[in-house]
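A.B. asks: the following block contains a protein sequence and its predicted model.
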Amino acid sequence: MGLLWAIISWIIIGGLIGLIARAVMPGKQSMSLALTIVLGIVGAIVGGLIGGLLGGQGVSGIMSNPWSIGTILLAVLGALIVMVIYGFATKGRA
């Protein structure tokens, strides 16, 4: 049951982080809710990696305490970076 709960938690956290990042990011983003969740999860991991490079706990900090304000800010920063890269990669499509 622990692995299932971890996966459900990552989906919920990824969705919240993705929605926050979409709200902060300027311009119109034409992506589905599922893609927002996936980019939010990837962004949280990227934010954890950035935090690890800056001397924090890194991805393990996200895993151990996903609801701290520092973790949320790093995850949103990572999601913004991932969304900007996704926007550049899909710019000509639509």
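C.D. replies: Thanks, I have it.

A.B. asks: from now on I want contacts and neighbour counts done on CA atoms only, so please keep to that.
C.D. replies: Fine.

A.B. asks: which parts of this structure are helices?
C.D. replies: Assignment of helices within the chain using DSSP state H yields the ranges 2-24, 33-53, 59-64, 69-89.

A.B. asks: okay, now the one to match up with it:
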Amino acid sequence: MTILWAVIAGLVVGLLAKLVLPGRQPVPLWLTVLVGAAGAVLGNAAASYLGVRHTAGIDWIRHALQVGVAAVLIALVSPGYARRHR
């Protein structure tokens, strides 16, 4: 069940990250899920480091960090994937 939640979180975070970035990213869905999951994990680590992982109510700062890290990762991965699959 944990793997299923990781895939769902990776999908949501990855798609939100693609929406934040300008233009079109030629990254397939499976890579979006992987990068989104990595962004979620690294965003959680950054939130823990900054001391904002657990707050009262919805953890908006943690979620923003997750999407931000995933956006950076997609921006880094996208040109390499596009160049490789032309």
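C.D. replies: Happy to help now that I have it. Every value quoted in this text rests on a predicted model; they were computed, and no experiment measured them.

A.B. asks: can you pull the TM-score for these?
C.D. replies: Once superposed, chain against chain, the TM-score is 0.78 (TM-score structural alignment, normalised by the length of the second structure); 82 aligned residues with a Cα RMSD of 2.0 Å.

A.B. asks: reformat the helices of the first structure as a markdown table; add mean neighbour count.
C.D. replies: As requested, those are exported to a markdown table (neighbours: other Cα atoms under 10 Å):
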| stretch | mean neighbour count |
| --- | --- |
| helix 2-24 | 17 |
| helix 33-53 | 21 |
| helix 59-64 | 17 |
| helix 69-89 | 20 |
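
A.B. asks: ok, the aligned partner of residue 33 of the second structure in the first structure - contacts?
C.D. replies: Residue correspondence to the first structure (TM-score structural alignment): residue 33 of the second structure is matched to residue 37. Counting by Cα atoms under 8 Å, 6 or more residues apart in numbering, residue 37 of the first structure touches 11-12, 14-19.

A.B. asks: same thing but at 10 Å, please
C.D. replies: Under the criterion of Cα atoms under 10 Å, 6 or more residues apart in numbering, the contact partners of residue 37 of the first structure comprise 10-19, 43, 79.

A.B. asks: just residue 46 of the first structure next, same as before
C.D. replies: When the contact criterion is Cα under 10 Å, 6+ apart, the partners of residue 46 of the first structure are 40, 52, 58-59, 74-82.
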